[in-house]
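Peer 1: Have a look at this prediction, sequence included:
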Amino acid sequence: MNIYEESEIKEKTLKNYISSGNILSAISLDGLEINKEQSVYEFEKTICNGNTITDCVIHACLPSNNIAAVGIEIKSEYDTTRRLAKQITDYLQVCDYVYIFAHEKHTQKIRNILKNIKGGYKVGIISYSEYDNEILAYLEKGAKTNTPNHYQYVNSFLKRKQLESIIKQYYGKRTSAITGTTRKPQLVNYLIQTKPMQEIKQKVIQTRVTKEAHFGHAYVVRKYSNKERRKYARRKRP
């Protein structure tokens, strides 16, 4: 088995660790309790107009039915941190909290990188090691509340058809009759100007819940074409 294949297997193992809900035991969201059963996990989601492919975004359910988007970037022992600054900059555009889930060998380098990123001090670090093939994760640094760009959040997590459906649910009319257009940028702006963000985040979760719910969680794994997978593999290759 070559190093690339080992890297792929390790990334899958770490994503399974996240989707099992174990990661939420290590995460701190300003001391707020997370409803694990209602939270929704989304893997390999493109954000910021396709600039970055996230490893995971957890749409975490908090008290009072509030939703927080928690971005998690994985860095296994086989990964490099070459693109980390750009990736984290994009995560901060759309997430309320951002964590880097990284092998302990990367910890100091990640701390140095975050010092040079605008808003990097808000990013949390979860380090992990392995013992007898078990992942041992611990909170190295808690994340601080981030204020994402509302446009980028809605534009990243809702497709045009979903925006049209949501607006029609609110007003009972086709979007063109309400907004005068069906272009996505205008629909995004219309929604964030007329509805509270927490209400929009509830709609985002509703679009994610599928019949594939498992242990109370709903998973959405983006389906990539072979061309996209090759492109993504080149980005992730050690």
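Peer 2: Yes, it's here.
Peer 1: Going by C-alpha atoms from here, please, whenever you check contacts or count neighbours.
Peer 2: Noted.
Peer 1: tell me the secondary structure for residue 152?
Peer 2: Secondary structure for residue 152, judged by DSSP: H, G, I helix; E, B strand; the rest coil, is helix.
Peer 1: neighbours of it, just the number please.
Peer 2: Residue 152 sits with 17 neighbouring residues when counted by other CA atoms under 10 Å.
Peer 1: Quick check: the gap between it and residue 93.
Peer 2: According to CA to CA, to the nearest Å, residue 152 stands 6 Å off from residue 93.
Peer 1: Quickly find the element holding residue 126.
Peer 2: Here residue 126, judged by DSSP states H and E, is contained in strand 124-131.
Peer 1: Just list what that strand packs against, helices and strands only.
Peer 2: strand 97-103, strand 134-141 (3 or more CA pairs under 8 Å, 6 or more residues apart in numbering; DSSP states H and E).
Peer 1: May I see those strands organised as TSV, with mean neighbour count added?
Peer 2: Output for the helices and strands packed on strand 124-131, formatted as TSV (neighbours: other CA atoms under 10 Å):
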stretch	mean neighbour count
strand 97-103	25
strand 134-141	16
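Peer 1: CSV for these, including distance to residue 9?
Peer 2: What follows is the helices and strands packed on strand 124-131, written out as CSV (distance: least, CA to CA, whole Å):
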stretch, distance to residue 9
strand 97-103, 15
strand 134-141, 14
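Peer 1: A further structure is provided below for comparison with the first:
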Amino acid sequence: MNSVSRPGLAGTAALLANETRASIMMSLLDGRAWTPTELADSLTIARPTATEQLHRLVDAGMLTEVRQGRHRYVRLANPAVADLVESLAAFSQMSVPAAATLRSQRADKALREARTCYRHLAGRLGVALTDGMHRCGYLHPTWTLTAAGHSWFEILGVDLPRTSIRAFTRPCLDWTERRDHLAGTAAEALLATLLRRQWLVRLGGTRALRLTPEGSLALGPVLNDPDH
């Protein structure tokens, strides 16, 4: 018998130890709400299997349900759950390779290039943009936004949150690049602006994003390293 209370870490770990549930959580890192059918089709699993695993994740408080008319959607319960999943992904020393088909390889390449990490930008592009912000003096080495950074966000039209109980800016270890990209509410506002201005566009129903020519032009001064 335990002499003191403790969190049920083993139970939480067991939930994510299932390959199907782990895949569901990774898919939902795009920050959007999905129907069980959409998730089942995306992961090529049977609808009853998806429904069963979704019930377990909802009961555990990792997902929340949203009902709209006859439709039922699920999404990550909160940013803390997203941080947990992304941190575990980055901590994992092994990765499951994409299928050898041309379609899968192309999708994997697109995901590694640029993707949503819950509500902020990740992948090679996310890391490159973060590096550029440090290089241009927009991000302090302590990961705080400088006065020049605030001015740059204003030029881009980013509507920064005035108050938040969550971190304004913080590093987030990118699981494909193995380096930090920018996270926090400021990074979320930045991604929302890039999508709204169509400097980034979503690729189908996946987490993958594509930098448009307009986006490349607008972000070029930050993305292009003059030393390379």
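Peer 2: Looks like it arrived, so ask away. Please read all numbers here as calculations on a predicted model, not as lab measurements.
Peer 1: care to give me the TM-score?
Peer 2: Put the two chains on top of each other and the TM-score (TM-score structural alignment, normalised by the length of the second structure) is 0.33; 114 aligned residues with a CA RMSD of 4.8 Å.
Peer 1: if we can go back for a sec, looking at the helices and strands packed on strand 124-131 of the first structure, spot the one closest to residue 46 of the first structure.
Peer 2: Residue 46 of the first structure sits nearest to strand 97-103 of all those, at 15.5 Å, using CA to CA.
Peer 1: Which helix or strand lies directly C-terminal to that closest one?
Peer 2: Following strand 97-103 of the first structure in sequence, per DSSP H and E, is helix 107-115.
Peer 1: Show me what counts as buried in that following helix.
Peer 2: 107, 110-111, 114 (16 or more other CA atoms under 10 Å).
Peer 1: just checking, what packs against the helix or strand residue 170 of the first structure falls within?
Peer 2: According to DSSP H and E, residue 170 of the first structure maps onto helix 160-171. Judged by 3+ CA pairs under 8 Å, 6+ apart, the packing partners of helix 160-171 of the first structure are helix 175-179, helix 184-194.
Peer 1: tell me the angle of the longest one relative to helix 160-171?
Peer 2: Between the axis of helix 184-194 of the first structure and that of helix 160-171 there is an angle of 30 degrees, by axes from the mean of the first three to the mean of the last three CA atoms, to 10 degrees.
Peer 1: what's in contact with helix 184-194 of the first structure?
Peer 2: 150-151, 154-155, 159-160, 163-164, 167, 175, 179, 181, 200 (CA atoms under 8 Å, 6 or more residues apart in numbering).
Peer 1: From those, pick the one nearest residue 35 of the first structure.
Peer 2: Taking CA to CA as the measure, residue 200 is the one of the contacts of helix 184-194 of the first structure closest to residue 35 of the first structure, at 18.7 Å.
Peer 1: helix or strand for the closest one, which one?
Peer 2: Following DSSP H and E, one finds residue 200 of the first structure within helix 197-208.
Peer 1: do residue 201 of the second structure as well
Peer 2: Assigning secondary structure by DSSP H and E places residue 201 of the second structure in strand 200-202.
Peer 1: Which strands or helices does that strand pack on?
Peer 2: Helices and strands touching strand 200-202 of the second structure, by 3+ CA pairs under 8 Å, 6+ apart, are strand 209-211.
Peer 1: The strand it packs on: what's the following helix or strand?
Peer 2: Next along from strand 209-211 of the second structure, by DSSP H and E: helix 213-223.
Peer 1: and that following helix, which residues are buried?
Peer 2: Buried, per 16+ other CA under 10 Å, within helix 213-223 of the second structure: 215, 219, 222-223.
Peer 1: Name the member of those with the shortest distance to residue 123 of the second structure.
Peer 2: Comparing the buried residues of helix 213-223 of the second structure against residue 123 of the second structure with CA to CA places residue 223 closest, at 13.6 Å.
Peer 1: Go ahead and confirm that closest one touches residue 128.
Peer 2: Yes: between residue 223 of the second structure and residue 128 there is a contact under CA atoms under 8 Å: 6.1 Å.
Peer 1: measure residue 206 of the first structure to residue 157 of the first structure for me?
Peer 2: 12 Å.
Peer 1: And these two? Which one has more around it.
Peer 2: residue 157 (19 against 11).
Peer 1: And for that one, nearest residue in space, chain neighbours not counted?
Peer 2: Sequence neighbours aside, residue 204 is the residue nearest to residue 157 of the first structure in space, at 6.8 Å (criterion: CA to CA, 6 or more residues apart in numbering).
Peer 1: any idea how far residue 134 of the first structure is from the one you found?
Peer 2: Per CA to CA, residue 204 of the first structure is found 33 Å from residue 134 of the first structure.
Peer 1: Next: residue 16 of the first structure.
Peer 2: Taking CA to CA, one finds residue 16 of the first structure at 12 Å from residue 134 of the first structure.
Peer 1: so residue 126 of the second structure is in which element?
Peer 2: Assigned by DSSP H and E, residue 126 of the second structure falls in helix 123-135.
Peer 1: err, residue 104 of the second structure, not the other one
Peer 2: With DSSP H and E as the criterion, residue 104 of the second structure is inside helix 102-113.
Peer 1: where exactly do the strands run in the second structure?
Peer 2: Remark: strands assigned in the second structure by DSSP state E are 63-68, 71-76, 115-117, 120-122, 170-173, 180-183, 200-202, 209-211.
Peer 1: Packing partners of the third one?
Peer 2: Helices and strands in packing contact with strand 115-117 of the second structure are listed as strand 120-122; criterion 3+ CA pairs under 8 Å, 6+ apart.
Peer 1: elements contacting the strand it packs on?
Peer 2: Contacts defined by 3+ CA pairs under 8 Å, 6+ apart place strand 120-122 of the second structure against strand 115-117, strand 180-183, helix 185-196.
Peer 1: same thing but 10 Å
Peer 2: Strand 120-122 of the second structure sits against helix 102-113, strand 115-117, helix 123-135, strand 170-173, strand 180-183, helix 185-196, with contacts defined as 3 or more CA pairs under 10 Å, 6 or more residues apart in numbering; DSSP states H and E.
Peer 1: Residue 48 of the second structure: which of those is closest?
Peer 2: helix 102-113 (24.4 Å).
Peer 1: what comes up buried for the closest one?
Peer 2: By neighbour count with 16+ other CA under 10 Å, helix 102-113 of the second structure contains the buried residues 107, 110-113.
Peer 1: Nice, that's everything, thank you.
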